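Participant: Kindly return the folded structure for what I paste below:
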Amino acid sequence: MEMKAALGLSVLIAVTVATSAEIYGMCQLAKELIKDGVPMKDVPDWLCLAKAVSQMDTSRTTGPAKDGSYSYGIFQIPSNEWCTKGKQGNKCNVKCEDLVAGSLLPSVQCSQLIYSQKGFQFWDGWVKSCKDKPLPDIHGC
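Facilitator: Next up is the predicted model:
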């Protein structure tokens, strides 16, 4: 019985460490985005996007979409074109799993690549919730 309890506890610890999900607050995410190289003038749009598509949850995974893809992380980056499940690949050359665990940097870098090619219009959540609408004010951060 003690062996089963120890094994169960080990599995629970491993799962907790592996996922390391985080739900960011506005100022906390703003500081991370700036640290990861997002220009200050663009931060309100990125905050609005994160709120709209993932509720600022780094562990969010959704899908499958009509094309069979899944979307990963705080910016909901789709696997059909931008990441590959189980190995580095696609346009961002990143594992999809890296977009939902640990460092925020892979999500920021990949989403910046998407933005540079497609703009914020790429994300329906940004179009519906952020475009031509008041954006988060980060002056108090």
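
Participant: contacts and neighbour counts: CA atoms only from here.
Facilitator: Fine.

Participant: Show me the contact partners of the top helix by length along the chain.
Facilitator: Criterion DSSP state H: the longest helix present in the chain is helix 2-19. For helix 2-19, the surrounding residues in contact (C-alpha atoms under 8 Å, 6 or more residues apart in numbering) are 59, 100, 101, 102.

Participant: Pull the contacting residues for the first one.
Facilitator: It stands for residue 59. If a contact means C-alpha under 8 Å, 6+ apart, then residue 59 has 19, 20, 21, 22, 72, 73, 74, 99, 100, 101 as its contacts.

Participant: closest to residue 125 among those?
Facilitator: residue 74 (12.0 Å; C-alpha to C-alpha).

Participant: before we move on, the earlier item: distance between the longest helix of the chain and the chain's centre?
Facilitator: The gap between the average C-alpha position of helix 2-19 and the chain average comes to 26 Å, counting by C-alpha atoms, centre = their mean, to the nearest Å.

Participant: Could you also give me the structure for this next sequence, so I can compare it with the first?
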Amino acid sequence: MKILSLPALLFSLVSVSEAKKFQRCEVTTTMRKAGLDLYYGYSLENWICMAYYGSKFNSGAVSGSNRHGSQNYGIFQISSRWWCSDGKGKTANGCRIPCSKLMDDDLQDDILCAKRIVRDRKRRMNA
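Facilitator: Alright, predicted model coming up:
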């Protein structure tokens, strides 16, 4: 009986992150705490607007293929061509992150990548 209960115990200890459709207030609070308000001159409203119109606050959002065969991932719709690696094609992987990490309910890595993107002189929020 102890052998059967061990796998159940181990399974219950594993934390599984899944995609999530966030509420506006939840996203706003998370972004504010992460220091996005006025980060590189972009207001919190800019970040909220981008996340809403990009993904409808859905961390599991994935776009169709872009003209280069890349896709956009997560709440900020971050491109696999430049910023994350989806293992499907050529990427610069500027955020040094697998795209799958942008599709879970933990927004911290998404926010770190978004901060990296707006620090890029050529792209900023236009990316």
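
Participant: before we move on, the earlier item: for the contacts of helix 2-19 of structure 1, which single residue is the most surrounded?
Facilitator: When neighbours are counted as other C-alpha atoms under 10 Å, the busiest of those turns out to be residue 100, with 27 neighbours.

Participant: thinking again about what came up before, so which of the contacts of helix 2-19 of structure 1 would you say is closest to residue 28 of structure 1?
Facilitator: residue 102 (15.5 Å).

Participant: and the residue mapped onto that closest one from structure 2, what helix or strand is that in?
Facilitator: The pairwise alignment with structure 2 assigns residue 102 of structure 1 to residue 105, based on TM-score structural alignment. Using DSSP states H and E, residue 105 of structure 2 sits within no helix or strand.

Participant: separation between residue 105 of structure 2 and residue 95 of structure 2?
Facilitator: The span separating residue 105 of structure 2 from residue 95 of structure 2 equals 18 Å under the rule C-alpha to C-alpha, to the nearest Å.

Participant: One more: residue 84 of structure 2?
Facilitator: The gap separating residue 84 of structure 2 from residue 95 of structure 2 is 6 Å, by C-alpha to C-alpha.

Participant: Who has more neighbours out of these two?
Facilitator: Comparing residue 84 of structure 2 with residue 95 by neighbour count (other C-alpha under 10 Å), the higher total belongs to residue 84, at 25 against 20.

Participant: could you measure that one against residue 109 of structure 2, distance?
Facilitator: Taking C-alpha to C-alpha as the measure, residue 84 of structure 2 and residue 109 of structure 2 are separated by 11 Å.

Participant: Residue 2 of structure 2 now?
Facilitator: As judged by C-alpha to C-alpha, residue 2 of structure 2 and residue 109 of structure 2 stand 38 Å apart.

Participant: Out of the contacts of helix 2-19 of structure 1, which comes closest to residue 36 of structure 1?
Facilitator: Among the contacts of helix 2-19 of structure 1, and counting by C-alpha to C-alpha, the member closest to residue 36 of structure 1 is residue 102, at 14.0 Å.

Participant: that older thread, just the ones in helices from the contacts of residue 59 of structure 1, please.
Facilitator: Judged by DSSP H, the subset of these located in helices is residue 19.

Participant: Let me know the closest of the contacts of residue 59 of structure 1 to residue 34 of structure 1.
Facilitator: The closest of the contacts of residue 59 of structure 1 to residue 34 of structure 1 turns out to be residue 74 (C-alpha to C-alpha; 15.5 Å).

Participant: wait, isn't that closest one in contact with residue 62?
Facilitator: No: applying C-alpha atoms under 8 Å, one finds residue 74 of structure 1 not in contact with residue 62, separated by 11.0 Å.
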